[in-house]
Structure formats: structure tokens, C-alpha cells
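> can't give you the sequence, but here's the structure:
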């Protein structure tokens, strides 16, 4: 009999469920998309029932692939979209409102008011985060102020609040466990990074009662057990949990301070392991908790910069602009032209994240001429995806005071060879792509496997990780400076 780990990767546009064997090989994987809701400009919501249904469908479908029996599953790992916030009923498990997605900007005015009142310094010192509607705390406050019947439910002690990992663990455990791991808790603006627990001053600032929040627990340990999940036996340990970007860092075997990765998903995110040091950025980046292994384990921290729109820009070209029919077509279309042809695309479709933190910024497509083709727009889109990451990397290097190591890349868009070469060129750094580019899944599996002793430690996991391809720099420093200067001009116009 072979031991398997089941991973649930709950993302912004869909849920992936996968099975990894004891040798670290992903043997089966399925994905189910679910609807996105945009009730007003700048607002983004999910129906929690759609999220849970997509996970249930994924569990059933991956088991139908018959690579293992349900009884062979020794642990479950969860990774998830991080800052998305939701409320649900403790008795029924039903959502009390739609989830507010991490991309949503509805709490911009509230966050700006907190900034004006001088609260950002305290939030940065304790939580490591800037005051921005991106993070969960202001979303919880909005839900508490705008959900029908919430006061009565609060008085009755029936309200549970959490990020998506908490909601899934609640559902998987039949309502027996209300927990969140330290990496997800660190994205709420409510956790003290030093103590790894909810902070009373932050809770008061955002008007969030502590008793509705989950218990903060390690990223790798037995946190709960399955109960009443269709297709799964009761009692399977849920033993690994991390936010998607931290899971990708772990899945890339970035276990040493200075190791870094960039995940190309709906957004793009660069994380660098800083070890036991909580490095506070001077350049608009975030300090976050990467993971904690086991009860009493030492927290590992990271420096992070994220762009809200990466793969979502390709989806926009496909769905709204209808320039392509499938996301995979963008590479071939972009290769039809030699370069961007003067076209610049700033994909601030939901504001700008690090290092600018401009929630009111809006996207811009400029430099169009009669000679502009679909290929130029496609190439400008790939360039933009890479250039915004370069913007973040330069800020990260300013904080570090030194050049970074070669960057490990993953996520769905990392399969695009042209995009990876563009990224290496504009960064001026070698890129390394692993054999398993969906490293969020791998990270969730590794954490869960460690939690039940399937693997002895990170040294064993480091041996499992394998590189698939390297992308070396193919652009001169002079050309890189020119390309970056053109991008910066477009970016400055967006920020006006």
C-alpha cells in the first residue's frame, strides 16, 4: 500500500484537488472553476457555497481517477487565496453573506481614513502590513456592518469569521474545528507577527471581536480530522495549511534565508525567505509569516511584494476584450511581433499593489498607432506582467541591500516560455522553473506530510524538488534600462 496526501488548492477562480504519493509525485489533479461576482465597480465577491461545492466536486473527481483508494490518504493539506474574508453560521455552516475577495476595493475610504488618523505605523509595526483594502481586517468590519441580522447572531454566539482556509477546515471537520494557520492569520492585519496571535489593539482598530475568529495554529501539525465528507472516511488528519504564496515558497524548497520565488497566478507574488528575522520594508513591501512547523516550532518570516493582476490580465484579454479565445493562445500571438511596438499596458485593473499601494489606480493601454496589432497588445501584456515583478524586485533589493539569488518561478503562467524569457531579461536574473510548476499544491502536500511524519524534515523534501528549465538573461543592461524607462513613464501616468 502506498501512502498519499490529498491537497486542496482553493484559488481565486477555481479549486484544484490533487493527490501526491510518498515520493513527492503528483499523481492526479483536477480543477473546477466557479463564478466571480462584481456587484459594483471595484467590488469582487464569491458565494462561499460555490467554493465548497467546487472542492467537493474536486475530491470526488480526483478519487475517480483511481490512483489510490480513499483509505490510502494519510493526510490532507490546504492552501488558499489568502485575504478573502467571510462569515458563516456556527450551527449550520451556511454563509451569512458573500465572501469579500482579496481583490475587492470597497473598503478603500475606511483604510484611507485610518491612514489619515495616523494608524499605519502601528499596523506596520505589529502586523507587517500597510493599510490597504487588500487585507482581511477591513473586509471583516464591512461584513459585520453590512450583513442582515448580524447583531442578533453575534449576541447568540453563532457567528464564525475567517479566511478561506478556516471555512474549508470547518466544512471538512463537520464544524468541529475553527482554526487558521499562522501564514493566513498574518494576512488579516489582526495578528501580531512576533507573538503569532490576535492582537487586541488591532482588533479594536478594525472593530472585530476576537471570539468570532479562529484559533491561530502552526502550518504543519494535525489541526483537525475529516468528518462527514462525501467520498472520504472520517478521521483523516488535516495536517498542513498555508496561504497560497507561502505554500508556493515551501513547495519551491525555499527553506534558507535569501531563497526567493515568484508565482504567476491571478496575481503575481515574489516572496523571499528571511528566516527568523522580521525584516520591515522601507520600500512599500510587506513582512509576512511564511510558516511554522509543529507546535512550538520557530516562526519563519518572509518579505513579499505582489501585483494584483498577472494571469488575470490574460483573462481580461480573453473575456472582456476577446483578443484571444483561450489563455494559452497569448504566447503564440505575442511571438508574431518582434517587441511591444511602443504599446504599454499598465494592468491596474483592481488598483496597484506593492510597492505603490494605489487602490484607486486604473489600468492604462497607451502608445497605440495605426500600425498596432493584436500581437503588440499581447506582447505588451506579457511585458507588463514581467515589468511589474521587476518593479517589486528592485524594491526588495533596496530593502536587502544586495542582489537576490536566481529566482524560482511557478504557477500556471510559468509554463509560458516567452513570458519566462521576458521576465529573466527585464529582471537581469536567471530564472529556474521546477518540474512541478503548481508548487502551491506541492507546498500543501509537503506541509501535511511533515505534519503526520510521512517525511522526516525539510532536508528530505529538498531532495524531492527538481529543476525543469533555466532561463538566462538575454538582454543588455542598456536595453533593459530603456525598456524599464518606457514602462515607468506609463506607470507614472497611471498614478497621476
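The structure has been received and is ready for your questions. This is a predicted model, so every value here is computed, not measured.
> every contact and neighbour count from this point should use C-alpha atoms.
Noted.
> quick one: the strands in the stretch 1-150 of the chain?
For the stretch 1-150 of the chain, the strands defined by DSSP state E, counting those that start in this stretch cover 4-10, 14-21, 26-33, 45-46, 73-80, 85-89, 99-100.
> what distance separates stretch 35-46 from the centre of its chain?
Centre-to-centre, stretch 35-46 and its host chain are 18 Å apart (C-alpha atoms, centre = their mean, to the nearest Å).
> equivalent analysis for stretch 28-42, please.
15 Å.
> ok so, going back, of the strands of the stretch 1-150 of the chain, which is nearest residue 275?
strand 73-80 (21.0 Å; C-alpha to C-alpha).
> packing partners of the closest one?
strand 4-10, helix 164-172, strand 237-243, helix 244-251, helix 439-451 (3 or more C-alpha pairs under 8 Å, 6 or more residues apart in numbering; DSSP states H and E).
> included below, for side-by-side comparison, is a second structure:
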């Protein structure tokens, strides 16, 4: 049985079919001008030069490690953004107690090497050589937290994922500490079960092996990117311990403006930087800082980019201009809005984060982010827990059996509600069930839950930025559902743009890696990237009808509050 955090669409968050080579994916060519003009002297025009450059880029290749919440993939792109070879594999999800979600650190690393090995077989079979892969980029799940012995490379506990809610009571305690209300102004993040800082504090308080290594000065803290880079570079042999600005901005330890660890933040969480090894913070694209792969078919190939998965998707959509936004419908749902070269601290429940920094000589670009805990995992819940279908790609077929949700509203608060609500004590609830209710109604309500929460995030972004979004670029598993995307357009009342090539997160890491080795020097070089054959969904219902639907959703959210008492989660985990 597939794990409950997977959605079996072709998506950017490890949610397509496992262990398949890259076959039958749409052939997406970069748009080039097809009618070049001649200049007066007969020389090739600028348009012809662009076409020639496109031909050159088709013979240059970048590999991307895309390590998602439920699976890992390795994709080789040519430098026009077309995927050439791919392999994907899933790994175990560990749920020992209610609300707990862990992963085996060794399996994460093993999955990466397996995917590289298998994708390279396809690449070589197509007539390419190993040396054709010029660089590798990494994108990964973000707040998932690991601690290991820097000297031996031994993990001191399983990775605790970003969806884990065991720290709920700790969050309540931290919110009562003096200075708690000031944290968001420094790091852009509110206190919740989401960031890595709270998870690390829990590990130090509850795991003797972690506390002992911390006291001895042996403990290395990192998110998944740091753990992978450490191991890809030989682990204890080289001890390369780094991260990038996008991942570091998710820990609650980094100052958003200085891009450095902040003593005030570390002190608040009781973290002594002299006792724990924190990864060096680098730009998202860097020629040398991330080292090189130490074994396997890409032994010696440089790693030149590293981004958190949602930041990578922002780059993959080429959302380089302030005011551009993307929404990823993977395990969760993540909407990022480019706000430019100065951080914006949200007043309406959003996260301030680093969008990307594509080189040491480039300024960081910041984003506002809204995070929805449950998107594709809601569809997997219908499949794995309720048996609605055996293939999650059938959710659209089931939803199409009914014209609307039949009055059903599904507040998918499996891990509480994230932005902009931040309701930790909400529980998943389905309202409006009658004798008329069918499975199709609940399928629609499940997809609509992500769409309604996206609407709430966009409203908050408009209030924070003072600007209304004119279109939304999308990717991820649920974005492949036409019904879901049409519903999303209806609810937010703006057009939805869906690229034909779905691997947007992996593409972002490839773009960043290519920037580091000067394949591109300017964002304008990427204006045609992944633009061909886009699908557009425009609103089909009135603004009044949309507002009526959203009002019903908002009422359901309020009714889902308060299902857990303050100490109830502790009682559950000790049963």
C-alpha cells in the first residue's frame, strides 16, 4: 500500500510512479523564433543567434537530485530545460506514534545513489557520455531535521520530517517565553511545529544520544540538503557541512537580512553554537562550496546548486521578477510570491523566506510564502485510508461523477492548519454530509480544500504586498487535474498557468546549477524556458458565486478549531 503522504500524479514532490525511467513524458521544446530576419549586410540576426544558442544548449546537460517527502528522483536536463533521463524510487515513512513522521537517514542517501545510477544508465543508452553532465544541483524537502556525529557520520536519530507534530506542546511553551513575539521580525517565521529549530530543541530534550553528542561537541545539525551533501562528499572523510540560504531560512536560526545565524534566535531556543556544528550558509548557486560527488557514475562531478524544494520551484517557473508567484500542489501545498531584494515580514500569517540567491555576487531575492499542510496527501488519504480508488490519478474521474461538492466541505487539518490560519488544535473534519452525499462529493471537497486555502493565502499576500496577483503558475501532482485547476481558478478568480513539463522543482535546481558554471549570466537568457504548450484555466463562475463558496469554507474552518486539549497529544503518544 502506498504511504499516506503520496500522490500518484507526475509531480515535483516525489509523487509520481516509483522507479520508472523517463518515458512517455511530453516532448517540451523551448520556444525559439522560427522566422529569423536578415540584417542589411546579410549577417545572422539576433534571432538567429538565439536559435543557434538553443542548439548549443541542447548538447549541454545538468543533473538534478530531487529529494522529496515521499520519494527521490534524479533527472538529467539539457540546458533548454528538456528532461532527458530520469529515475525515481520511494523510501519508507515511519509513523511510530500519532502525529509522528520519521525517515531513515541512510535510506535517504541510498535512494539518491540508486536514482543517479539508474538514470545514468538511460542517459548513456541514449548515446551520451558521463562527461556530458557538467554539474549537479540538489533540491530537497526543507524543514525535515537531522542530527548526526560529524566525526563518524552516524545519524543520532531518524530524520524528523516537516509534517511531524510531536512538538505541539513545546510550541505552546515557547510561545509563552519572553521575546517569542519578536522572532518573526528576525527570521520571518512564526513559532509552530513546522521549523527545524523547534524539532532540534525537542531532540535535545528527549533523545539521550543527541544530548550526549551535543554536550561532547560532536553533534552536527542540518536539514536534508546538508545531510545529502555531507554524504555525497564522502561523509566523515571530508566533513563538508553546508546549506544554502533558502534552506537556512527555514530553520528559524538565520537572520533574514544578514543571511547569518543570529545569536538572539539561537539563545531563544537554548542552542549553544559552540556545542553543535551548524552548516555553513552559502548562496543557492555556488561553483565550489557544495563540493563534488565522491562515488558512482558521476564521481568527481561538481555539485553547484542547492535549494529547498519550494524555492527551487520558484526558480523553475522563472519567477525572477517581483510580483510573480507559483503554487506547488505536492504532498502539501506551497505558494511563493517574489517580493524582491528586501525581505517582507508578513502581518497576515504568512512566512517571510529567501526565494533564491543565484551566486555570491548576486543579491538574495525574497518571497512571501503560504504553506498548506495537506494537498496531495488528502487524495492519498481517500485512497489508502478510505479505499475510494486504487490509483490516486483516478480522483479526477471520481470527482467528475458529480457536478459539485454537494454541500460537503472537507477541512483537511490532519496536522492542524498552516498559513495563514496557524491553528494547531484543528482536526480534519467533513461538514455537510447528508443522505445525498456520494464519494464523488468528498473527492471534490478534498481537492477544493487545497484551493480554498490557496485563496486564503493569496488574500493575505495581497494585504501584505498591496498588490493583487494577475495570474498564478502551478506545478505538482494535483495540478495535473483539470477539475482541480479549474476549481482553483474559479475560487481565486484569476487565470491559472500550468506548464506542459511538470518537473518544475527539479528544473529550478538545474537552472541554479547552470548559473553557477556560467551557462547563463542573466535572467533574460531564460525567458523562453518551459513556456511551450502551457495550459490556461480561466474563471468560469461569477465573483459572487466564488465568494459564497469561500464564505462556507471559512465557516467550516472556524468550526474545526479546538478539537485537541493542550495535553491531549502527550496522552496519545504514550498509549
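Sure, I can see it. These numbers come from a predicted model, not from an experiment.
> what would you report as the TM-score here?
TM-score of the superposed chains, computed with TM-score structural alignment, normalised by the length of the first structure, equals 0.97; 495 aligned residues with a C-alpha RMSD of 1.5 Å.
> still on that earlier bit, turn the strands of the stretch 1-150 of the first structure into TSV, including mean neighbour count and distance to residue 253 of the first structure.
Below are the strands of the stretch 1-150 of the first structure laid out as TSV (neighbours: other C-alpha atoms under 10 Å; distance: least, C-alpha to C-alpha, whole Å):
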stretch	mean neighbour count	distance to residue 253 of the first structure
strand 4-10	29	17
strand 14-21	23	16
strand 26-33	18	16
strand 45-46	22	32
strand 73-80	27	16
strand 85-89	25	29
strand 99-100	26	31
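> roughly how far apart are residue 112 of the second structure and residue 52 of the second structure?
Counting by C-alpha to C-alpha, to the nearest Å, the gap between residue 112 of the second structure and residue 52 of the second structure amounts to 35 Å.
> who has more neighbours, those two?
Remark: of residue 112 of the second structure and residue 52, residue 112 carries more neighbours, 22 against 13, as counted by other C-alpha atoms under 10 Å.
> still on that earlier bit, can you put the helices and strands packed on strand 73-80 of the first structure in CSV and add distance to residue 213 of the first structure?
Below are those laid out as CSV (distance: least, C-alpha to C-alpha, whole Å):
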stretch, distance to residue 213 of the first structure
strand 4-10, 20
helix 164-172, 9
strand 237-243, 17
helix 244-251, 20
helix 439-451, 23
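> and residue 462 of the first structure, which of these is closest to it?
That would be helix 244-251 among those, by C-alpha to C-alpha, at 9.3 Å.
> counterpart of that closest one in the second structure, which residues?
The alignment of helix 244-251 of the first structure onto the second structure (TM-score structural alignment) covers residues 309-316.
> check the mean deviation of the matching stretch from the first structure.
Comparison of stretch 309-316 of the second structure with the first structure after fitting gives an average deviation of 0.6 Å (mean C-alpha distance after the TM-score superposition for the first structure).
> which of the strands of the stretch 1-150 of the first structure sits closest to residue 427 of the first structure?
Ranking the strands of the stretch 1-150 of the first structure by their distance to residue 427 of the first structure (criterion: C-alpha to C-alpha) puts strand 73-80 first, at 27.9 Å.
> which residues in the second structure does that closest one align to?
Under TM-score structural alignment, the match for strand 73-80 of the first structure is residues 133-140.
> counterpart of residue 553 of the second structure over in the first structure?
Under the alignment (TM-score structural alignment), residue 553 of the second structure pairs with residue 487 in the first structure.
> wait, its match touches residue 385, no?
No: counting by C-alpha atoms under 8 Å, residue 487 of the first structure does not reach residue 385; the two are 11.2 Å apart.
> so those two - more neighbours on which side?
For the pair residue 487 of the first structure and residue 385, the greater number of neighbours falls to residue 385 (28 against 22), based on other C-alpha under 10 Å.
> which element is the more buried one on?
For residue 385 of the first structure, the enclosing helix or strand under DSSP states H and E is helix 374-400.
> what ranges do the helices span in the stretch 201-350 of the second structure?
Using DSSP state H, counting those that start in this stretch, the helices found in the stretch 201-350 of the second structure span residues 208-216, 224-232, 245-248, 263-268, 309-316.
> how far does the match of helix 244-251 of the first structure sit from the chain's center?
7 Å.
> ok, now stretch 293-301 of the second structure?
Taking mean C-alpha positions (C-alpha atoms, centre = their mean), stretch 293-301 of the second structure and its chain are 26 Å apart.
> any idea how far residue 424 of the first structure lies from residue 114 of the first structure?
Residue 424 of the first structure is 39 Å from residue 114 of the first structure, by C-alpha to C-alpha.
> okay, those two: which has more neighbours?
Remark: of residue 424 of the first structure and residue 114, residue 424 carries more neighbours, 24 against 15, as counted by other C-alpha under 10 Å.
> now which residue in the second structure aligns to that one?
For residue 424 of the first structure, the aligned position in the second structure is residue 489, judged by TM-score structural alignment.
> list the residues that contact that match.
Each residue near residue 489 of the second structure by C-alpha atoms under 8 Å, 6 or more residues apart in numbering is listed here: 495, 496, 537, 538, 539, 540.
> isn't the first one right up against residue 535?
Read it as residue 495 of the second structure. No: at 10.1 Å, residue 495 of the second structure does not count as touching residue 535 under the criterion of C-alpha under 8 Å.
> who has more neighbours, those two?
Neighbour count, other C-alpha under 10 Å: between residue 495 of the second structure and residue 535, residue 495 has more, with 20 against 11.
> against residue 447 of the second structure, how distant is the residue nearest to that one when sequence neighbours are not counted?
Once flanking residues are discounted, residue 495 of the second structure sits nearest to residue 538: 4.6 Å by C-alpha to C-alpha, 6 or more residues apart in numbering. Using C-alpha to C-alpha, residue 538 of the second structure is found at 18 Å from residue 447 of the second structure.
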